[in-house]
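Novice: Structural data only, the sequence is not supplied:
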């Protein structure tokens, strides 16, 4: 654990403080004109499982992700109840590692991630419509 306070502080500014600012900005300023009438806006916050499975080699990122995932949980409570904004957290559990010959060493091809992780959030949001009961069944975390 050779992590310095300066590195941890810098990473927190990016991951946790950046998310705080974005989550506070979103309900006031996000352009919702492209969302069909009756659908809920959606704030997606990417994450992983470093908060549950921290790695000493990624100690700063593990700590910052723990804080950002805690903020995501708080935003999902407040933004949904007070602003009718859904919060989703796609949790990608494997690293995205490019192969030197092209392609990817894991299942995490960015195009596949969009199709398998992000698109289901959009489809689920569309299926809720204005159904208040449907929003109670919203799944915030989706692990892939």
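Specialist: Nice, thanks for sending it over. These numbers come from a predicted model, not from an experiment.
Novice: from here on, contacts and neighbour counts on C-alpha atoms
Specialist: Will do.
Novice: Look through this protein and tell me its longest strand.
Specialist: Identified as the longest strand of the chain according to DSSP state E is strand 86-91.
Novice: Show me what it is packed against.
Specialist: Packed against strand 86-91, as judged by 3 or more Cα pairs under 8 Å, 6 or more residues apart in numbering; DSSP states H and E, are the following elements: strand 42-44, helix 59-83, strand 141-143.
Novice: A further structure is provided below for comparison with the first:
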């Protein structure tokens, strides 16, 4: 690797490791596996470093690879058990999916709810959120960060 590639890698690693770990942990629900997923993602980055350096959005590429790795790990770890078709139909009728917006704690402002739903519920990037909210990407990042912190505080209080 060239010095430029090493610097590029180190910069991405320092800036994004913690958030990547949080994202992977949310998906695989196991800290050891989450760490492995992040490590595998950075290994892929090393293998494709010259391509990624020329990518229009290297951070988006990195998080896409992370998400795909984490989902693959999650699928591998799921335990499959056989269920009769009749049981599956009965259970399917009993289970109703709860919309993401209803899982958010009470006490969030409408703006906090909106940004959390757009980022986490609809999985939109900051550029798309900025367009929808008629704001800048950096403002959306800050609003999301504050909303996420407030959401965590409210959820902790409700425990």
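Specialist: On my side now, so go ahead. These figures come from a predicted structure and were not determined experimentally.
Novice: Got a TM-score for the pair?
Specialist: Here the superposed chains carry a TM-score of 0.31, computed using TM-score structural alignment, normalised by the length of the first structure; 79 aligned residues with a Cα RMSD of 5.4 Å.
Novice: Minimum distance to residue 10 of the first structure: which of the helices and strands packed on strand 86-91 of the first structure has it?
Specialist: The minimum distance between residue 10 of the first structure and those falls on helix 59-83, with 9.2 Å, by Cα to Cα.
Novice: list the buried ones in that closest one?
Specialist: 59-69, 71-73, 75-76, 79-80 (16 or more other Cα atoms under 10 Å).
Novice: Quick one: residues contacting residue 86 of the second structure.
Specialist: Contacts for residue 86 of the second structure were tallied using Cα atoms under 8 Å, 6 or more residues apart in numbering; there are none.
Novice: can I get the helices and strands packed on strand 86-91 of the first structure in JSON lines with distance to residue 22 of the first structure?
Specialist: What follows is those, written out as JSON lines (distance: least, Cα to Cα, whole Å):
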{"stretch": "strand 42-44", "distance to residue 22 of the first structure": "9"}
{"stretch": "helix 59-83", "distance to residue 22 of the first structure": "10"}
{"stretch": "strand 141-143", "distance to residue 22 of the first structure": "19"}
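Novice: mind listing the helices for the second structure?
Specialist: Using DSSP state H, the helices of the second structure run over 3-28, 31-47, 49-53, 58-77, 85-94, 100-103, 110-116, 126-133, 137-158.
Novice: Which other helices and strands does the first one contact?
Specialist: With contacts defined as 3+ Cα pairs under 8 Å, 6+ apart, the packing partners of helix 3-28 of the second structure are helix 31-47, helix 49-53, helix 58-77.
Novice: Quick one: closest of the helices and strands packed on strand 86-91 of the first structure to residue 6 of the first structure.
Specialist: Closest among those, using Cα to Cα: helix 59-83, at 10.3 Å.
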